[in-house]
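Student: Sequence and predicted model, in that order:
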Amino acid sequence: MTKEETSIPSGKPKTSPSLLGAAGLVQQFDPIDAARPSKSLFPLRENEPEYALLKDPETQEHNRYGDRIALIDLVDEAVSLNINGVSEVGINPNRNKQHAFHFTADNCIGCHACESACSEKNDLPPHLSFRSVGYVEGGTFPNYTRMNISMACNHCDDPVCLKGCPTRAYTKHEEYGAVIQDPDICFGCGYCTWVCPYNAPQLDPVAGQVEKCNMCVDRLEVGLKPACVSACLGNALNFGVVENTPENRQQIDTRIPGFPDPEITHPNIRFQQTKSMPREVTRTDSMPVKYRRDDKAGHYRPAVDQKAGTARHWNLGRLYSRENPLVLFTLASQAGIGLFVLSFVGALAGVSFLQGAAGSAITATAAFLAAALAAFGLLMSTTHLGKPLRFYRGFNNLRHSPMAREGAGIAAFLAFAGLHWLALMGQSSWLIETLPALANMQPVLGTATAVSGWFAMAGAAVGLYYMMRCYLIKARPFWNHGQTATAFVGASAYLGALVLGAVAVVFAGPASAALEFCAVAMGVGLIIEGLGLWVHARQMFAADHEGGVSHYVQRTTFGYTWMARNALLGLAAVGLVSAPLWLDMAAALPVLVAMALMAILVALVGRALFYILVIPTTMPGAFFWKNKAFEDHARDIGLADMPQVGVAPHAH
């Protein structure tokens, strides 16, 4: 969100007195005694309790990560946040310093008052919550211990949501260090919800956009702590300049059981938890994750919780997910890229079936189909958006977002592959006979063919590379592995070769040279993906993070589906690579078609599993709230149609 307009809900009081101060420094900050202009940043009452007021008389210069707490050098004139159309500037002397939440876990009673205050203040629908309270528990009777965790956005020093967002809907403000998101700019891709380790951005499937905690900057401007802090009954939440220890507190730690690795984003939250906890604590939501104390590291690490047992299942119906459009987008785009690369490079390398009149027809058709597959993929990615008509905003953050660069690369590939097809068509004999003027343009068309082909190759390389980078996310360890690259490159090879083989059969018949080339290329692609899967499975099996948990789900909930996919992949790979050795290629078309169908099934099931299995580094939920199993159950039986349940039905 830009500083031109920061819209923060602030309720609808009958009167709206406010504190608005002049720019500059003050030694003592007393919001109650400050002047009150007529227009309101946030309504400030005469009898505000002391616990609701900001108090930071002294601050440090740097935080524990070495970053400056003062986000900008002090200047003579402060800058307005323009909250709710008000151009005044708050007089808090620390407004340009990084602020942070402080959570004392020992004090939290799990009353959810912080959630309620946040939802009321921000006028949230029942299925959204910027702040959530979950818990972990462990031990044995009578020493069974429960620890509640209240979590919202941590307004990180290195906000990965800001870097990942393709629309530039996020802004890290110098005022209070708040990371503010503008839902009006957001087009609802949900990528920020993937990269955030703390599940802070909330995707609203009804409104088709993401929203998140805004640090209540309107309250901060008038000297009040955020609404959740003021509403906390157990005095568990506090707020102030980062690295300042609140009154009556001793600790400002960055770790707590159930909290993801703070090194990912350097979050601005500090903890106190002095009561002893069991060596191992579990979650009560459906996520098969538990946390085990690492004595050497001095904190808890995630581990697999085999709460669902070890039995294998098929669960084919559960392969359907909100990410199905991305399944089609990635597979179609990769097929188009592989098809174009094989035909273009093969023609340049002198591959026999790509030469002559039949070869020209094959390469022209391959270029057209490559562009068509890329166009279909982009269409599918657009349908995945909450606001599909705002797709053009996906290129706003080319500087930082791999998703924006992925889209730009695929779009460039589509454009130049289309131009390449047009240039090839301009050189076809039948079109020259129809349009004789083309005969004089052959040198130009020849140059255009080469130039557009190489530019399409460059677009394909950029698109495929950043497609892989989109999934190398620290907050999703199952994806953050080289297997993502082998899966995408392998799929490009075998799906592209499959389409090229089909085109070759149409224009050249079941010629042995074409089928041998495409069969071997498909087999190599399948082997690349298979090797990546084998290494990935071995490493995830031994992993002590959420990637290992995802692999546990893969081996159990989808165990038979996973094994069947692996078996089909191995059979198809070996069969296709060795086909020229044991098959008469001219008469082996039915066998090759069967193997090609197996490869398509491998691609679809494997890519669906890719999206279904990933488990993020998120905060613990509870039996109902923030419990994926309950959310799925509510949607299955119709409870999600009742707003009071707090679960939104699937939009698409």
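Tutor: Received it, and whenever you're ready, just let me know what you need.

Student: Could you use CA atoms for every contact and neighbour count after this?
Tutor: Fine.

Student: Give me the nearest residue to residue 371, chain neighbours excluded.
Tutor: Closest residue in space to residue 371, ignoring its immediate chain neighbours: residue 414 at 4.9 Å, by Cα to Cα, 6 or more residues apart in numbering.

Student: and the host helix or strand of the one you found, which residues are buried?
Tutor: If you go by DSSP states H and E, residue 414 is part of helix 402-425. In terms of neighbour count (16 or more other Cα atoms under 10 Å), helix 402-425 has its buried residues at 402-425.

Student: how far does that helix sit from the chain's center?
Tutor: Centroid displacement of helix 402-425 relative to its chain, using Cα atoms, centre = their mean, to the nearest Å, is 24 Å.

Student: and what of stretch 294-304?
Tutor: Relative to where its chain is centred, stretch 294-304 has its mean C-alpha point 26 Å off (Cα atoms, centre = their mean).

Student: Enumerate every residue touching the most centrally placed residue in the chain.
Tutor: Centroid-nearest residue in the chain: residue 194, 2.5 Å away (criterion: Cα atoms, centre = their mean). By Cα atoms under 8 Å, 6 or more residues apart in numbering, residue 194 lies in contact with 473, 475, 476, 616.

Student: Quick one: the residues you listed as TSV, columns for neighbour count and secondary structure too.
Tutor: Formatted as TSV, those follow (neighbours: other Cα atoms under 10 Å; DSSP: H, G, I helix; E, B strand; the rest coil):
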residue	neighbour count	secondary structure
473	19	coil
475	27	coil
476	23	coil
616	27	coil
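
Student: As JSON lines, those residues with distance to residue 115 would be great.
Tutor: Output for the contacts of residue 194, formatted as JSON lines (distance: Cα to Cα, whole Å):
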{"residue": "473", "distance to residue 115": "28"}
{"residue": "475", "distance to residue 115": "24"}
{"residue": "476", "distance to residue 115": "26"}
{"residue": "616", "distance to residue 115": "22"}
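
Student: Among these, pick out the one closest to residue 288, please.
Tutor: Proximity of those to residue 288 (Cα to Cα) peaks at residue 616, which lies at 11.6 Å.

Student: That closest one touches residue 477, doesn't it?
Tutor: Yes - shown here, residue 616 and residue 477 form a contact pair, counting by Cα atoms under 8 Å, at 7.3 Å.

Student: Touching both of these two, which residues are there?
Tutor: Common contact partners of residue 616 and residue 477 (Cα under 8 Å, 6+ apart): residue 546.

Student: which residues in the stretch 1-150 of the chain form helices?
Tutor: Taking DSSP state H, counting those that start in this stretch, the helices of the stretch 1-150 of the chain run over residues 113-122.

Student: And the strands in it?
Tutor: 99-104, 132-138, 145-151 (DSSP state E, counting those that start in this stretch).

Student: One more to weigh against that first structure:
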Amino acid sequence: MSRTTIEGATELVSPKDGDVGVYMPEKTTKAASNQPEVEQEQKGRSNHWEVRTQEQAYAYLPEPDPGNKSEIENRYGKRIDLVELTDNPAGRSLFINGNPEVGTNRDRNKQHGFFFTADNCIGCHACESACSEKNDNPAHLAFRSVGYVEGGSYPDYKRMNISMACNHCDDPVCLKGCPTRAYTKHAEYGAVLQDPETCFGCGYCTWVCPYNAPQLDPVQGRVSKCNMCVDRLEVGLKPACVSACVGNALDFGVIENTPENREQCKTSIPGFPSPEITQPNIRFQQTKSLPEEMSRTDDMPVKYRKGSDGQYKPVVDQKNGKKMHWNLPKLNSRENPLVLFTLLVQAALGTFIIPFSGALLGVESFKQFMASNLFLPLVLLSLGMTSMGLFMSVTHLGRPFRFYRGFNNLRYSPMSREGLGLALFSAFLGLTALLLAPSNIGVNTMLASLGLGLESELSSLVATLPLESVVVITGLLASASGLAGLYYMNQCYQIKARPFWNHWQTATSFVGNSLSLGAMVSGVVMLISLGVESLPLQGAMESYGAVFLVGLVIEAVGLWGHNRTLNRSEDEGGAAHYIQCTTFGKTYQLRNALLAVNILAASGLLIFGGFFEVSESLANQSIVDESVYLIVWASLSLINLVTVVIGRALFYNLVIPTTMPGAFFWKNKGFEQHARDIGLADNPATGVAPLAH
């Protein structure tokens, strides 16, 4: 396939050339009794989709009107006619199910989109049923969903239904985020298509999409979504959901072309996330008056209030009151592997980089430690934590044995770049360990005990090669790769569709945890070195204490800024903070209190010379003082460990996406949890997916 790019952001794919000249069906109905004529017409059609003999006229795409001059650009400034942006505009085939035939719709290379008239939607779910039937979806998946918002008071109580699927956006964040490159935006119809067979089930596209369009199937371990029914479009039919709509609420065609008998072509309605996130190709009509405030019937604490400009904006709906709870069991979630992955990798980065950079900066105790036999175990410990973290991230995938596909989208995806950075960090750590092995007494002693005679060869290798200089180079490469991985780890969570994460506090949390956990782990290794080699610990332990404190302060500053921002926020980020202060209120306070205690304790030790005195006592081999110091350091480390685990679990459990409203039962996280608790979810017809990934 040849690929072109729209403004350097979105890939348009031109499929392989196919046959041209496929006859498209006329918009007429034929009697079933007239079978010879029907069969003759069917022979000339593309067989992407079998057209029924009595297809209604409303099911066909509108014919291009030569007298109607279409817009050149849509309201976001993107071209509607995509044919000039492709390499070979004539006769490309989409190869749907391997079929090389090509449709002859003259608007085939124009951006198409859905048109939803909220005034007409009666909430019958016929569009959902037609879509699921065509795509053979299980009960717990729906490419198109109908939710609703409601408001007012009796007798003037109103409900507005919203039917939503993939909007085939001009700026598809799913395409940019997917690490496996399973998404493609085609020049044909402007369709954003996804290949479930390429997907390895990370679910990142479900995070970044504001409309809940990509659907992660925990049973199959992969994502799939609306494909715009391109097989139907190739034979001139509208998508299945549009053809099935009972109330004439859904329509489809070239974007910005207002359908017949419609008077509006808006980009947003109440409950629809900001179109500026992805520039979606859907337009709305909603002319009936609505109350000033519209509520969701699902458990999400968000409602919508009309502003002075007439637009509805999200506000926090404190539907569960303000009572604080612990809810510690609810911290256990399907994201547990990611909790362990991020904490282990961040701890590994700090464990290696802190003493290594200290040695390069000329701190004498770190220089001696790097030259000692304990530096190799520290490198191996960092490598082990990174490897375990990467393993945990793989277990989070729906198809873990396809993890290697995570590097397919280095051009766009921060996940791919994060994975590459951490993989290189591991590789350079391993290389550093290999270079340190020849000069390590422990390694030589072990080889001597094996009686293989390799220790003499290692000694000659150390004498002939400048291993110390090479170790510095590999260490620098490992540090640079690890920091790049940490940077893109932060970028993975800077998601506009998840305001709770889209804040600089995410970066301060990751950096602060890396410093505090790294100082904690490498400090333990430094203490162990006391019993192995006589090293000056005074400067090192003071440095570790300072780094430990800096990491805690950085995290605390980020939390303060996050709390300050979300307290004034009325979007989904503010709603997540409301849950944080109520559903998990006591747990949230415990985390903050533990962090404050740790900061005060570490500050006291540094200010009043605790680290200096204890280090000096350790140098004099005072058993009593050593025990006291170990107890103090272990206490600080344990408090920090509990703090970061609670904080990271809250990080994953609290986030509320800017997704579409659900119904009281369908697409309602609260009902899904209730169904699991009482066993109703065991009935597949309930439509609640099992807790698996």
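Tutor: Good, I have the coordinates. Being a predicted model, the structure only gives us computed values, none of them experimental.

Student: quick revisit: for the helix holding residue 414 of the first structure, name the packing helices and strands.
Tutor: helix 356-383, helix 442-469 (3 or more Cα pairs under 8 Å, 6 or more residues apart in numbering; DSSP states H and E).

Student: what's the distance between stretch 276-288 of the second structure and the middle of its chain?
Tutor: 24 Å.

Student: Which part of the first structure matches it?
Tutor: Counting by TM-score structural alignment, stretch 276-288 of the second structure falls onto residues 263-275 of the first structure.

Student: quick one, what contacts the counterpart of residue 628 of the first structure in the second structure?
Tutor: Alignment note (TM-score structural alignment): residue 628 of the first structure maps to residue 669 of the second structure. Contacts for residue 669 of the second structure (Cα under 8 Å, 6+ apart) come out as 298, 299.

Student: Swap in 10 Å and give it another go.
Tutor: Contact analysis of residue 669 of the second structure by Cα atoms under 10 Å, 6 or more residues apart in numbering lists 298, 299, 300, 662, 675, 688.

Student: Closest one of the residues you listed to residue 237 of the second structure?
Tutor: Nearest member of the contacts of residue 669 of the second structure to residue 237 of the second structure, counting by Cα to Cα, is residue 662, at 28.6 Å.

Student: Is it correct that that closest one falls within a strand?
Tutor: No - according to DSSP: H, G, I helix; E, B strand; the rest coil, residue 662 of the second structure belongs to no strand; its state is coil.

Student: if I look at it, how far off is residue 525 of the second structure?
Tutor: Residue 662 of the second structure sits 52 Å away from residue 525 of the second structure, taking Cα to Cα, to the nearest Å as the criterion.

Student: Hmm, residue 498 of the second structure is touching residue 651, no?
Tutor: No - in this structure residue 498 of the second structure lies outside contact range of residue 651 using Cα atoms under 10 Å: 11.4 Å.

Student: before we move on, the earlier item: who wins for proximity to residue 295 of the first structure among the strands of the stretch 1-150 of the first structure?
Tutor: The closest of those to residue 295 of the first structure is strand 132-138. By Cα to Cα, the value is 17.2 Å.

Student: And stretch 111-124 of the first structure, what's buried?
Tutor: 112, 113, 114, 115, 116, 117, 118, 119, 121, 122.

Student: Check stretch 274-286 of the first structure too.
Tutor: Quick answer for stretch 274-286 of the first structure (16+ other Cα under 10 Å): 277, 278, 280, 281, 282, 283, 284, 285, 286.

Student: how about these in CSV, adding distance to residue 386 of the first structure?
Tutor: Output for these, formatted as CSV (distance: Cα to Cα, whole Å):
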residue, distance to residue 386 of the first structure
277, 42
278, 43
280, 40
281, 37
282, 34
283, 31
284, 31
285, 27
286, 27
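
Student: Kindly indicate which of these lies nearest residue 56 of the first structure.
Tutor: residue 277 (31.4 Å).

Student: Do I have it right that that closest one meets residue 291?
Tutor: No - Residue 277 of the first structure lies out of contact with residue 291 (Cα under 10 Å); the separation is 11.1 Å.

Student: overlap in contacts of these two?
Tutor: 137, 138, 257.

Student: Going by secondary structure, residue 341 of the second structure is in what exactly?
Tutor: For residue 341 of the second structure, the element it lies in under DSSP H and E is helix 336-360.

Student: average offset between that helix and the first structure?
Tutor: Taking mean Cα distance after the TM-score superposition for the first structure, the mean distance separating helix 336-360 of the second structure from the aligned residues in the first structure is 0.7 Å.

Student: Now do that helix: which range of the first structure does it align onto?
Tutor: On the first structure, the counterpart of helix 336-360 of the second structure by TM-score structural alignment is residues 324-348.

Student: returning to what we had before: can you redo the shared contacts of residue 277 and residue 291 of the first structure as CSV with neighbour count and distance to residue 189 of the first structure?
Tutor: Formatted as CSV, these follow (neighbours: other Cα atoms under 10 Å; distance: Cα to Cα, whole Å):
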residue, neighbour count, distance to residue 189 of the first structure
137, 19, 34
138, 19, 37
257, 26, 31
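
Student: What lines up with residue 517 of the second structure in the first structure?
Tutor: Looks like residue 517 of the second structure aligns to residue 495 there (TM-score structural alignment).

Student: If we ignore the residues flanking it in sequence, what's nearest its match?
Tutor: residue 335 (4.9 Å).

Student: Within its local environment, how many residues does that neighbour see?
Tutor: Per other Cα atoms under 10 Å, the neighbour tally for residue 335 of the first structure reads 30.

Student: close enough to count as contact, it and residue 497?
Tutor: Yes - using Cα under 10 Å, residue 335 of the first structure is in contact with residue 497, at 8.2 Å.

Student: Show me what counts as buried in the top helix by length along the second structure.
Tutor: Selection of the longest helix in the second structure by residue count, based on DSSP state H, yields helix 623-654. Buried residues in helix 623-654 of the second structure, counted by 16+ other Cα under 10 Å: 625-626, 629, 633, 636-637, 640-641, 643-654.

Student: now the angle between helix 336-360 and that helix, please.
Tutor: Using axes from the mean of the first three to the mean of the last three Cα atoms, to 10 degrees, the inter-axis angle of helix 623-654 of the second structure relative to helix 336-360 is 130 degrees.

Student: continuing past helix 623-654 of the second structure, what's the next helix or strand?
Tutor: Next along from helix 623-654 of the second structure, by DSSP H and E: helix 669-678.
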